[in-house]
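1. Sequence and predicted structure, then a few things I'm wondering about:
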Amino acid sequence: MELDVVSLSRLQFALTALYHFLFVPLTIGLSILLAIMETVYVMTGRTVWREMTRFWGTLFGINFVLGVATGLTMEFQFGMNWSYYSHYVGDIFGAPLAIEGLMAFFLEATFVGLFFFGWDKLSRLGHLAATWAVAIGSNFSALWILIANGWMQNPVGAAFNPATMRMEVTDFWAVVFNPVAQAKFVHTVSAGYVTAALFVLGVSAWYVLKGRHLALARRSMTVAASFGLAASLSVVVLGDESGYLATEHQQMKLAAVEAMWETEPAPAAFTAFGFPDQQARETHYAIHIPAVMGLIATRSLTTEVPGIKDLVVRAESRIRQGILAYDALQQIRAARGAGVPSEVTASFEENGRLLGYAYLLRRYVDDPRQATEEQIAKAAWDTVPHVPSLFWAFRIMVGIGMYMILLTAVFFFLSARRRLDRYRWLLWVAVWSIPLPWIAAEMGWIVAEFGRQPWIIEGVLPTAMAVSHVGITELLITIAGFTLFYSVLAVVEMGLMLKAIRKGPQPAPAPAPMLSAGQAPPRAIPAE
């Protein structure tokens, strides 16, 4: 990595985003599990389910606080390190971000307080409603963040305005119902459910191994195994949908993930294994599975899948069109309302959607219209992300996903046979598997975000143009500061979580009575 403002800004955001995402999946998944457990408690009245909700709720609370604290930092980075990005697309990106803030701080955070402090002040149904509000708020908070992120992957419902030199919303509902955003939402949320399920399964397995809190542990394992199996299967199905959409909207990312340098004729084969070589532009020792890539990418056996080299040729053509758009834009700006020739306006309307491709040349020349053929060719190859990183990140993610399906299926089978404590080695496997969902989730974000490079907004704005005018020294200092601060937070968070797990569930106080509508809770009688 070059030691420049763009690379350091990317590194800083990557570090904070990856750290923040350690907390997001567990928060999303545990919130639903808490709601399920408390629903069973309200339906059955058995106090063990109340103890389960309170215990796992304590771990949820620790994780929730750290997630909010680390998420706030990222909000400020948009204005501090990515100011031109915020200026260029603030009209579109800012709206879902603001709605997410309302969801997180007005809905989710409000009902979190009722969840923790309302056990003896609300009726059973009232507290259950607060718990479900926390779960719904957590999931809807993720929805709006992923709508914003999905727009960066597939910028729909917006257009560039030459008068303001900004992207502006043309169809808000197209932004909300962006198919890429919706696919990312359900895929990410399902991954969060798997993370929480494996966490509950592993901690409960540890209790069974130690012979502690067996009633709570066995029930928690049953819930986690069934919930985790369903979520693991849905992750695979929804991940397949993301791959299909990438064929339509992000073909270069898909080709890089598969290390597919040449166009694959139908039926396209899937590269199961190999060693991508970015310099030689080929994949060594590749092992292919016939027809699988065609099914994933095109849902057919009769459509070819374009490779990296052909996509680079296409990028060259788009860069040339982008230069025409850039030239028309400069003429429009120079006219300053004095009357723009109709042919100039027509040229911009025809090529304006590819203006971002002209900006790729800014790395080599100040005025894209002065670019040489060699510079155009280099800019076209800049549209190729780092293939080995994406290739291996994707396979690690998929491999862990397959493993989690197997693990949850085994424990689901054992729970149905009431044999959860029969095989101690399987319980240890569950304990040691706790970190795996986080690794898979981080690999998924690397594929999604690193695979979009060199674009911060796919096909619209290169990452190199989006940064603020800040100094390298300031960036190095803040990166070091964030690394130190987040490391301390990681130690604190792990310490609190381990302490709560070692302590285990505490006997719950007497549950609140069921109150009918309009009935006041009984008042305590003061001692004589």
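-> It's in. Numbering: from 1, shown residues only.
2. When you work out contacts or count neighbours from here on, use the C-alpha atoms and nothing else.
-> Noted.
3. now the host helix or strand of Pro388, how far from the chain's geometric center?
-> Per DSSP states H and E, Pro388 falls inside helix 387-416. Centre-to-centre, helix 387-416 and its host chain are 17 Å apart (C-alpha atoms, centre = their mean, to the nearest Å).
4. same for the helix or strand following that helix, what does it pack against?
-> Downstream of helix 387-416, the first helix or strand assigned by DSSP H and E is helix 424-432. In terms of contacts (3 or more C-alpha pairs under 8 Å, 6 or more residues apart in numbering; DSSP states H and E), helix 424-432 is packed against helix 179-210.
5. Second structure follows, compare the two:
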Amino acid sequence: MVALDLARWQFGITTVFHFLFVPLTIGLPFLVAGFQTAWLATRHDRWLGLTKFFGTLFLVAFAMGVATGIVLEFQFGMNWSAYSRLVGEVFGVPLALEGLLAFFLQSTFLGLWVFGWERLPKYLHLGCMWVVALASAFSAYFVLAANAWMQWPVGYHFDDETGRAELTDLGAVLTNKVLLANFPHVASACFLAAGSLVAAVALWQLCRHPDRDRAAFRSALKVGAVTTVVGGVALAVTGAVSTQTMTDTQPMKTAAAEALYWTARPAGFSLVTFGTLTDANEIASYRIPGVLSLFATGDLGGEVRGIDDLQREYEQRYGPGSYVPAVPVTYWAFRLMIGLGGLAVLAAAWALWWMRVDRPAPRPLIWAAIVLPALPALGNSAGWIFTEVGRQPWIVFGLMPTSAGVSPTIGTSTVALSLTLFTLLYAALSIVTVGLLVRYARAGLAPEGPQDEGEDEPEAGLVY
């Protein structure tokens, strides 16, 4: 059990660190491609400066995402060989598609974009970044297909002789209803994260250096803030759809997210709960009537099953044991996911309002610029913690418990050593990565030429 717990901690730490950069590598290339498209359409040099400026930040995030993603996949063979043996034929197919198709396109055309300035025709060069953006989206889709299969396994046959799951329908895996619900939700979160970074950097530059690159960073702030607000609205809508799918496939996760121990009709959404969250008799919860029923079933009067009823059902279906996830972690991770995303949207809306009044920035707005990139990053991490912890005790829902997936021959000391080394390595990488992002974000735009003619902004606003 000690080796199992350490293996879970290691995978969790690696996943959370990796996913700090993934949303940026998915959402940011679309914004960079948009900036470059605006430059070719208008020939205003501020868009070229923004393209190269935020393209540099994207490259830093991409490099860290690749490095941590490779280590993440190695763990399937290191610590989770029993899991890999059981489901490798099914789980490995979407990951192979991600590596051989999406990542190949992404890395190849990103290289062409980086080294193609002044070498490729302008529109062909722009097309490279759009391919990078679309390949990033496909990469996310294939990875989410693998994860969705763990949440709701479809398109497979279990061979009793070999003791392995065999792929029978790739189409079913790639159209899993959990995948179709979660992909728009994750994509919205990626645009929320990318828009927040763009808005935060532009806002900070305008607040700290109001007379430097003014026209360019006002444009970037508007694009980033609007992307953040739209991404937040889309996140809420797709989250409601995802909740209904989650209730249909994993009702225990929905019940744990609300600390709902007894079946309710209608069921209210818990604003805050006091108590241990592990005992229904020790919980004092304040709920909005009917809201959970609406999100979970699409009906204000719909029934939402409680933890106790589901536990009895799962014992009859799967045998003796506890099928209740860590309710406190699931409950609070769900609320952190929603709350941090909402704060990012409010900060972006505040920045848009400030642009309209065009007054000196208040000090709280400057602090908002500093914390804004962290809000969606932490919210995305909380969302993944909720998704994975809420699935426990299953590593593949209904097919394989997490305790059965760990490598049978791995020792506690081995996992402890690798956990320590990975944690220290990632701590060092985080310092380097944050340092690079801050350094490039503070530098401002590189000189590209004279300021756009006919601009309404004050002169000397752009360092071209």
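-> Ah, there it is. For clarity, every value in this text was computed on a predicted model and none was experimentally measured.
6. Now the TM-score, please.
-> Superposed pair, TM-score by TM-score structural alignment, normalised by the length of the second structure: 0.93. Supporting alignment: 447 aligned residues with a C-alpha RMSD of 1.7 Å.
7. Does the helix holding Pro388 of the first structure pack against any helices or strands, and if so which?
-> Using 3+ C-alpha pairs under 8 Å, 6+ apart, the elements in contact with helix 387-416 of the first structure are helix 214-249, helix 251-257, strand 270-277, helix 436-445.
8. quick one: buried residues of that helix?
-> 387-395, 397-398, 400-401, 404-405, 407-412, 414-415 (16 or more other C-alpha atoms under 10 Å).
9. Whichever residue in the first structure pairs up with Ala137 of the second structure - nearest residue in space that isn't next to it in sequence?
-> Mapped onto the first structure by TM-score structural alignment, Ala137 of the second structure lines up with Asn139. For Asn139 of the first structure, ignoring the flanking residues on the chain, the nearest one in space by C-alpha to C-alpha, 6 or more residues apart in numbering is Ile28 at 6.0 Å.
10. now that neighbour: how far from Ser138 of the first structure?
-> Distance of Ile28 of the first structure to Ser138 of the first structure, computed by C-alpha to C-alpha, to the nearest Å: 6 Å.
11. In terms of packing, which of the two has more residues around it?
-> When Ile28 of the first structure and Ser138 are compared for neighbours, Ile28 comes out ahead with 30 against 27, by other C-alpha atoms under 10 Å.
12. I believe Val71 of the second structure is in a helix; please confirm or correct that.
-> Yes: when DSSP: H, G, I helix; E, B strand; the rest coil is applied, Val71 of the second structure is found to be in a helix.
13. Look at it and say how many residues are nearby.
-> Val71 of the second structure has 15 nearby residues by other C-alpha under 10 Å.
14. What's the match for it in the first structure?
-> Under TM-score structural alignment, Val71 of the second structure pairs with Thr73 in the first structure.
15. what about the residue nearest to its match when sequence neighbours are not counted, helix or strand, and which?
-> Sequence neighbours aside, Thr16 is the residue nearest to Thr73 of the first structure in space, at 7.7 Å (criterion: C-alpha to C-alpha, 6+ apart). Using DSSP H and E, Thr16 of the first structure sits within helix 5-20.
16. Just give me the neighbour total for Lys210 of the first structure.
-> 10.
17. same thing with Tyr326 of the first structure?
-> For Tyr326 of the first structure, using other C-alpha under 10 Å, the count is 25.
18. Return the residues in contact with the residue nearest to the spatial centre of the second structure.
-> Nearest residue to the geometric centre of the second structure (C-alpha atoms, centre = their mean): Asn380, 4.6 Å. Going by C-alpha atoms under 8 Å, 6 or more residues apart in numbering, Asn380 of the second structure touches Phe19, Leu20, Ala189, Met337.
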